[in-house]
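**Q** Okay, predicted coordinates and the sequence, questions at the end:
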Amino acid sequence: MQHPNYPCQTLVAATLEGEAPNKKTPYLSLSNFYFFYYASLGALLPYWTLYLESLEFTVLQISQLMAVFLATKIIAPSIWGWLADFTGQPVRVIRWGGALSVLFFGLVFIDRGFVSLFVMMASFSFFRNAILPQMEVITLSHLRHQLTRYSQIRLWGSVGFMLAVMALGLVIDLFSVTLLPAIILFLLVGLWLSTLLISEPASLNCREGQGGLLKLIMTPNILVFFIVGFLMQLSHGPYYTFFSIYMDELGYNKSLIGMLWNLGVLAEIGVFWVMHRLMSAFSARSILLVSLLLSVIRWGLIGFHAESLVLLLLAQVFHAASFASFHAVCIHFVYLAFPRQYEGQGQALYVSVSFGGGGALGAILAGVAWRDGGAQASFGSAAVVCALAFLIAFIWLRFPAHRAGEANDVG
């Protein structure tokens, strides 16, 4: 049962129904959080595998360590969401999550053996991966009727990611990748400090829907949606786990590798910026199918033509499709397919199944493919997985024409 004082995940719908806006939005404190959260991700995602490689771990060990980082997304959001509901103090929960992230990441300085790092990655990521969904709810609660300002706040997350990627590429080139843990710890401390500046939002009363969620999830169209989302994130396994290592093997310097990551983020920002226009001009289903096709091409270009910088740049621009446009229409699907009382649980399931389950399995399978066949086998398999997702979506997936509970037809 939802705690009556917690701004639950149906917040957007509630605020649009007439809640009074906050007198003042804490723009700076909210932006600080997103900046440090994504800056720490910008340090982790492109360079952590290079650090693990410097410790002489095998590709399978690296893939397992990255998999556990992603696997905590399967359970952490739900557990921490329940804790925030139960206590009615989501900001305090977020602050504890930030503090424990710092504490457990600090274990990296005690022992760098595989088992120790596995425990560190599991515990650290359990707390770090759980706080963002709670923060999204708090941000929207503060914005209330100023929901259009969300992009102005979230933008600082992308800025933090890009600056971290660029700066660390230079630092690693000039000095050593061994500095990475200390830099990540510094950013995590910044993240924790930013949570201390966040104020508790005004309370909203939310009611939990009665029954029917499992029955809703088991409907064929929604099952197909989760399968497609799972496969899409599974296909990202080679990219998130071995892209930096692969580029390093091809002779690209760390600064250029960072720029390649940033190009993908810039393409992502561009698509998010115009997404409302794209969805006005094209159906959400068409955008999803095109996103899947472009993702097939992207993984093929990286796996078989990465020696060509021009084609590699094109592949990174396609991040706009493999993440941004695909993710945007998936959020839209959940909004349409899940009635208001289940919207938050639908979004949590989407994150858990796709980014958690698909991402973790993708990292493990990428390691196996990389060991047996190298980059071509790994990224080639990703392209095949995306092609399968396209076929499944093309044949079976339909987007509801209206929100569930308001109309029954799909289109």
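**A** Perfect, thanks for sending it. The model shown is predicted, which means the values in this text are computed figures rather than measured ones.

**Q** Every contact and neighbour count from this point should use C-alpha atoms.
**A** OK.

**Q** name the helices or strands packed onto the longest helix seen in the chain?
**A** Longest helix of the chain, by residue count under DSSP state H: helix 359-396. With contacts defined as 3 or more CA pairs under 8 Å, 6 or more residues apart in numbering; DSSP states H and E, the packing partners of helix 359-396 are helix 59-87, helix 220-235, helix 237-249, helix 284-305.

**Q** What lies in contact with the last one?
**A** For helix 284-305, the surrounding residues in contact (CA atoms under 8 Å, 6 or more residues apart in numbering) are 232, 279, 311-312, 314-316, 318-319, 321-322, 325-326, 329, 332, 375-380, 382-384, 386-387, 389-390, 393-394, 398-399.

**Q** where's the helix or strand following that helix relative to the chain centroid, distance-wise?
**A** On the C-terminal side of helix 284-305, the nearest following helix or strand under DSSP states H and E is helix 309-317. Averaged C-alpha coordinates place helix 309-317 at 22 Å from its chain's average position (CA atoms, centre = their mean, to the nearest Å).

**Q** How about stretch 72-88?
**A** On CA atoms, centre = their mean, the centre of stretch 72-88 falls 17 Å from that of its chain.

**Q** Setting the sequence-adjacent residues aside, check what's closest to Ser158.
**A** Tyr38 (6.7 Å; CA to CA, 6 or more residues apart in numbering).

**Q** let's bring in a second one:
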Amino acid sequence: MPLSARVAAIFAAYFFGLGLFLPFFPLVLASSGLSAGEIGTLLAVPMVVRLAANPLIGAIVDRFGTPGRAIALLSIIAAIAFSGFFVAKSFLASALLLVAISIAWSPLMPLGDALAARVEREGKGDYGRMRLWGSVSFIVANVIGGGLIGEWTVTVVVGGIVAGLFAAGLAALTVSLPRVEVDENESVSIASPDLALAEVVDDEAPPAIAAGTRRRGLGELFREGTFVTPGFLLVILAAGCAQGSHAAYYAFSALHWSQAGLSGTAVGVFWGVGVITEIALFAASARVRAVLGINGLLAIGIAGAVLRWLLFPLVEAPLSIVLLQLLHGLSFGATHLGAVAFVARMAPPQWAGAAQGINSMIIGAVTALASAVAGYLYALGAMPAFAAMSVLAAAGGVFLLAGLVVARADASSR
């Protein structure tokens, strides 16, 4: 089996569990008698944990591990820990479980993205075409979960997530790639990082890589002269605002639609329709990026998020919901592709996992705050919660513009 197909299998298994977690795990928590505020707070826990876990574990994997084995180990640990939700009922028990789970589960996505980006960089596959199988699996989970939730909510959601994580671990064991070796006396870092950033956001040649800095630890990423510059962080923050604006959707879309009288099957179909547009974008990612560029992908994704959340609480008819869900390809798909491609082109190979971890960390910080806020705003109604998400996405547009201005100003001063 080609290497790209094995990486695609990891995405498919991982996203099957995620396709149950995002729309239906709030229903598991609600079945335990937890309030909307408690649910919003609990859903913020994984985002908070990944602030530290993702870049730290990514750096450890970069330095000491091979990516396939690391993903396998983390997947199996997360599966075992998630089994605890078969019996957990209280807020405290759920919070403690989510902390333990998130340490292993949260780094899986950035590690998978880094692995797929490396496979693409080595000419052995296309990132979008590998990643789209995760989206296909996500839809399958949406439909299966939507048809079976109700009396079997906990069994289906928790059991499916555990099965998906175990399957991801087994698939990862088939991927054998050595870690990137770096000479202890001479490694690589980006030369003239501000100029490199300006070139990347303009979609010119990838940034030059030159000798200069030994890789010692995670702190090395934040010293002067690396790719982690103010302009870099502003662009990633822009993507984080667009991605974080999905917090109310992840936490309360199933509850919102259920309270409107729509069935669990309908909820699963609505989620699936949204991801179909994501799949289409991933399948054509190389061509779309050639036309729009990384900067264009981020901009159109942010615009899609602003419009989507403004309209979300106003749309109630099933056909209108389906049409609105088509914006998911922009609000999530375009910003995800843009952010992953941006980080992959900015970071030197030996920091691929940690760099994607920083990307995930920033998204996690924004999403954690947005999840907690959404929980309390949703108690006032869907309109305040989703209006706040639209404002958050719009802030991403401001940060994107600021990042480009800072990068070009720094580049011109050199």
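**A** Received it, and whenever you're ready, just let me know what you need. As the structure is a prediction and not an experimental result, all values here were calculated from the model.

**Q** on that earlier part again, buried by neighbour count: which residues of the longest helix of the first structure qualify?
**A** Using 16 or more other CA atoms under 10 Å as the test for burial, helix 359-396 of the first structure gives 359-370, 374-383, 385-390, 393.

**Q** what angle separates that helix from helix 237-249?
**A** Orientation note: helix 359-396 of the first structure sits at an angle of 120 degrees relative to helix 237-249 (axes from the mean of the first three to the mean of the last three CA atoms, to 10 degrees).

**Q** just to revisit the earlier point, export the helices and strands packed on helix 359-396 of the first structure to JSON lines and tack on distance to Ser125 of the first structure and mean neighbour count?
**A** What follows is those, written out as JSON lines (distance: least, CA to CA, whole Å; neighbours: other CA atoms under 10 Å):
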{"stretch": "helix 59-87", "distance to Ser125 of the first structure": "6", "mean neighbour count": "22"}
{"stretch": "helix 220-235", "distance to Ser125 of the first structure": "18", "mean neighbour count": "22"}
{"stretch": "helix 237-249", "distance to Ser125 of the first structure": "15", "mean neighbour count": "22"}
{"stretch": "helix 284-305", "distance to Ser125 of the first structure": "27", "mean neighbour count": "22"}
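
**Q** coming back round to it: how many neighbouring residues does the residue nearest to Ser158 of the first structure have?
**A** Other residues near Tyr38 of the first structure come to 23 when the count uses other CA atoms under 10 Å.

**Q** doesn't Gly157 make contact with it?
**A** Yes: look at Tyr38 of the first structure against Gly157 with CA atoms under 8 Å: they come within range, at 5.1 Å.

**Q** Apart from its chain neighbours, what residue comes closest to the counterpart of Met66 of the first structure in the second structure?
**A** Here Met66 of the first structure is matched to Leu43 in the second structure, going by TM-score structural alignment. Leaving aside its sequence neighbours, Leu43 of the second structure sits nearest to Ser371 (CA to CA, 6+ apart; 6.6 Å).

**Q** what's the answer for Ala352 of the second structure, then?
**A** Ala114 (5.6 Å).

**Q** tell me, how many neighbours does Val156 of the second structure end up with?
**A** Neighbours of Val156 of the second structure under the rule other CA under 10 Å: 20.

**Q** Contact partners for it?
**A** 145, 148-149.

**Q** Okay, and it sits in which element?
**A** Following DSSP H and E, one finds Val156 of the second structure within helix 153-172.

**Q** cool, Ala122 of the first structure as well?
**A** Using DSSP H and E, Ala122 of the first structure falls in helix 114-143.

**Q** Give me the aligned partner of Ile110 of the first structure over in the second structure.
**A** Using TM-score structural alignment, Ile110 of the first structure lines up with Val87 in the second structure.

**Q** ok, now Ala389 of the first structure?
**A** Ala389 of the first structure maps onto Gly396 in the second structure, by TM-score structural alignment.

**Q** now swap in Val310 of the first structure and tell me
**A** Aligned partner of Val310 of the first structure by TM-score structural alignment: Leu319.

**Q** Then Gly359 of the first structure?
**A** Under the alignment (TM-score structural alignment), Gly359 of the first structure pairs with Thr367 of the second structure.

**Q** I'd guessed that match sits against Ala247; true?
**A** Yes: Thr367 of the second structure lies in contact with Ala247 (CA under 8 Å); the separation is 5.9 Å.
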